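Asker: Give me the fold of what follows.
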Amino acid sequence: MSVKSYNHRIHKADQPGKPLLFVFHGTGGDENQFFDFGRGLIPAAGIVSPRGDVLEHGAARFFRRTGEGVYDMDDLSRRTAAMADFIRAHKAEAQPSKVIGLGYSNGANILASVMLAQPDLFDEAMLLHPLIPWQPAPQPALNGKRVLITAGQSDPICPPAMTQALADYLTAQGANTDLVWHPGGHEIQQSEVAAIERFVGETV
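Answerer: This next block holds a predicted model:
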């Protein structure tokens, strides 16, 4: 894999040694969905926004599923490895001070899957409405990572119990995990944006 293995948008940091932010869209989104948001969130950072290379009824995704909340685990494994290689290639080229990930829905799921498989790639992650419908194996290398999870208490796609289970798992691995709820569903609310800004502001 290389820095060109996914269709993507990129903004290179103006100076070397700045953070590198990867942003991952939700189902039906593309590389534009969070690109400008990322630019505004950390203006000094480099930004990489890949487009998912799986189509589901014309909607771009990062891995296949057989139904709502039912993942093709073999495909997820292959595409997690491919995404990890893509991220590693950009990290090697940019030589950033830290690597941060932000993903929404399907984008949060591929980001989480990469972190579980190769935790050395990211220092911090923001998972908006993730759904990890399996019990991850212990991953001691997550110790010390900073993770923000945002979720809706009435989300019909990501059941709150599964969101809580993911947060509990990350905490058990030693990750510094912050879980922020809003009363709505799968939509992104302003309170989540505020939580993201606070999270980023603590380290950038």
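Asker: from here on, contacts and neighbour counts on C-alpha atoms
Answerer: Noted.
Asker: which residues of this structure fall in strands?
Answerer: Taking DSSP state E to define them, one finds strands in the chain at 8-11, 20-24, 46-50, 54-56, 59-61, 65-67, 70-71, 99-104, 124-128, 146-152, 176-182.
Asker: which of the residues in the second one are buried?
Answerer: Of the residues in strand 20-24, Leu20, Leu21, Phe22, Val23, Phe24 count as buried by neighbour count, 16 or more other C-alpha atoms under 10 Å.
Asker: which ones are touching the last one?
Answerer: Contacts for Phe24 were tallied using C-alpha atoms under 8 Å, 6 or more residues apart in numbering; they are Glu31, Phe34, Ser49, Pro50, Arg51, Gly101, Leu102, Gly103, Tyr104, Gly107, Ala108, Leu111.
Asker: Adding distance to His90 and neighbour count, write the residues you listed out as JSON lines.
Answerer: What follows is the contacts of Phe24, written out as JSON lines (distance: C-alpha to C-alpha, whole Å; neighbours: other C-alpha atoms under 10 Å):
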{"residue": "Glu31", "distance to His90": "16", "neighbour count": "21"}
{"residue": "Phe34", "distance to His90": "18", "neighbour count": "21"}
{"residue": "Ser49", "distance to His90": "11", "neighbour count": "26"}
{"residue": "Pro50", "distance to His90": "11", "neighbour count": "26"}
{"residue": "Arg51", "distance to His90": "15", "neighbour count": "23"}
{"residue": "Gly101", "distance to His90": "13", "neighbour count": "25"}
{"residue": "Leu102", "distance to His90": "16", "neighbour count": "24"}
{"residue": "Gly103", "distance to His90": "17", "neighbour count": "24"}
{"residue": "Tyr104", "distance to His90": "21", "neighbour count": "26"}
{"residue": "Gly107", "distance to His90": "18", "neighbour count": "28"}
{"residue": "Ala108", "distance to His90": "19", "neighbour count": "27"}
{"residue": "Leu111", "distance to His90": "15", "neighbour count": "28"}
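Asker: run this one through as well so I can compare:
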Amino acid sequence: MNYHAARTQGQPGAPMVFTFHGTGGDEHQFHRLGTQLIRGAHVVSPRGEVNEGGALRYFRRSAEGVYDMDDLARRRDELIRFIEAEIARTGSKRIVGIGYSNGANILAAMALERPDVFDEMVLLHPLIPWTQAPQPGLAGRRILVTAGERDPICPEPQTRAFIAYLEAQGARVTQAWHPSGHEIRPMEFDALKAFFA
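Answerer: The predicted model follows:
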């Protein structure tokens, strides 16, 4: 699968950052954030292939929070192959994933299936409504989860349950909460900077 993607070539041997947009975003939504957070990094931002009423996404759903799990699995595996090819192209040894909303969900799905791909992950407002199998490969992975306490799309109890799951697998989880909803607040960017400082 050859995704349409925004690419910034980094310095030789630099880390590689993949960014994944939210529903209705595109490959440019967070692309510049990669080089802002890690100077000199390679940055690749693939565009979601699913068109939901004009809004781009990474996988299909039938309703808010109701995912087409077969489509999710197929597109997850296609995206993993794309990412592995990009990593091979640069030879990067440190791989970072940053995703918001639907982008956070596909990033989490990839990590649950193949925890070896990403060394560090940022999940901005994830919603993982399915039951996760144990994944010992997540042990030691650095993960930042940011969320809104009044997020109508990603309810707080489900986010806290997913964080508890990640911690139970041995992941090193950092949390950043704000009292608002699904929008990204300035304190989340502060948490991002601190995570990569």
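Asker: and the aligned residue in the second structure for Ile100 of the first structure, how many neighbours?
Answerer: Counting by TM-score structural alignment, Ile100 of the first structure lines up with Val96 in the second structure. Look at Val96 of the second structure: counted by other C-alpha atoms under 10 Å, it has 22 neighbours.
Asker: can I assume Val96 of the second structure is in contact with Val17?
Answerer: Yes. Proximity of Val96 of the second structure to Val17 meets the contact threshold set by C-alpha atoms under 8 Å, at 4.7 Å.
Asker: Check the gap between Met83 of the first structure and Gly17 of the first structure for me.
Answerer: 23 Å (C-alpha to C-alpha, to the nearest Å).
Asker: and those two? which has more neighbours close in?
Answerer: When neighbours are counted by other C-alpha under 10 Å, Met83 comes out ahead of the other of Met83 of the first structure and Gly17, with 23 against 14.
Asker: Give me the neighbour count for the spatially closest residue to the more buried one that is not a sequence neighbour.
Answerer: Nearest residue to Met83 of the first structure in three dimensions, chain neighbours excluded: Val114, at 7.4 Å (C-alpha to C-alpha, 6 or more residues apart in numbering). Here the number of neighbours of Val114 of the first structure (other C-alpha under 10 Å) works out to 24.
Asker: thinking again about what came up before, residues contacting the match of Ile100 of the first structure?
Answerer: Counting by C-alpha under 8 Å, 6+ apart, Val96 of the second structure touches Pro15, Met16, Val17, Phe18, Phe118, Asp119, Glu120, Met121.
Asker: which of the contacts of Phe24 of the first structure lies closest to Ser77 of the first structure?
Answerer: Leu111 (12.4 Å; C-alpha to C-alpha).
Asker: surely the closest one meets Ser105?
Answerer: No. Distance between Leu111 of the first structure and Ser105: 9.8 Å, which falls outside the contact criterion (C-alpha under 8 Å).
Asker: okay, and the common contacts of those two?
Answerer: The contact lists of Leu111 of the first structure and Ser105 share Leu127, where a contact means C-alpha under 8 Å, 6+ apart.
Asker: could you list every residue that touches Glu27 of the second structure?
Answerer: When contacts are counted by C-alpha under 8 Å, 6+ apart, Glu27 of the second structure is found next to Ala5, Ala6, Thr19, Phe20, His21, Ser45, Pro46, Arg47, Gly48.
Asker: again with Leu107 of the second structure
Answerer: With contact set as C-alpha under 8 Å, 6+ apart, Leu107 of the second structure has these partners: Phe20, Gly97, Ile98, Gly99, Leu123.
Asker: Just the helices from the second structure, written as ranges.
Answerer: Applying DSSP state H to the second structure gives helices spanning 31-37, 69-90, 102-113, 156-168, 186-196.
Asker: would JSON lines of these with distance to Glu149 of the second structure be doable?
Answerer: Supplementary listing: these in JSON lines, determined by distance: least, C-alpha to C-alpha, whole Å:
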{"stretch": "helix 31-37", "distance to Glu149 of the second structure": "24"}
{"stretch": "helix 69-90", "distance to Glu149 of the second structure": "26"}
{"stretch": "helix 102-113", "distance to Glu149 of the second structure": "17"}
{"stretch": "helix 156-168", "distance to Glu149 of the second structure": "6"}
{"stretch": "helix 186-196", "distance to Glu149 of the second structure": "13"}
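Asker: Quick one, which of those gets closest to His178 of the second structure.
Answerer: When these are compared by C-alpha to C-alpha, helix 186-196 sits nearest His178 of the second structure, at 7.5 Å.
Asker: Packing partners of the closest one?
Answerer: helix 31-37, strand 142-148, strand 172-178 (3 or more C-alpha pairs under 8 Å, 6 or more residues apart in numbering; DSSP states H and E).
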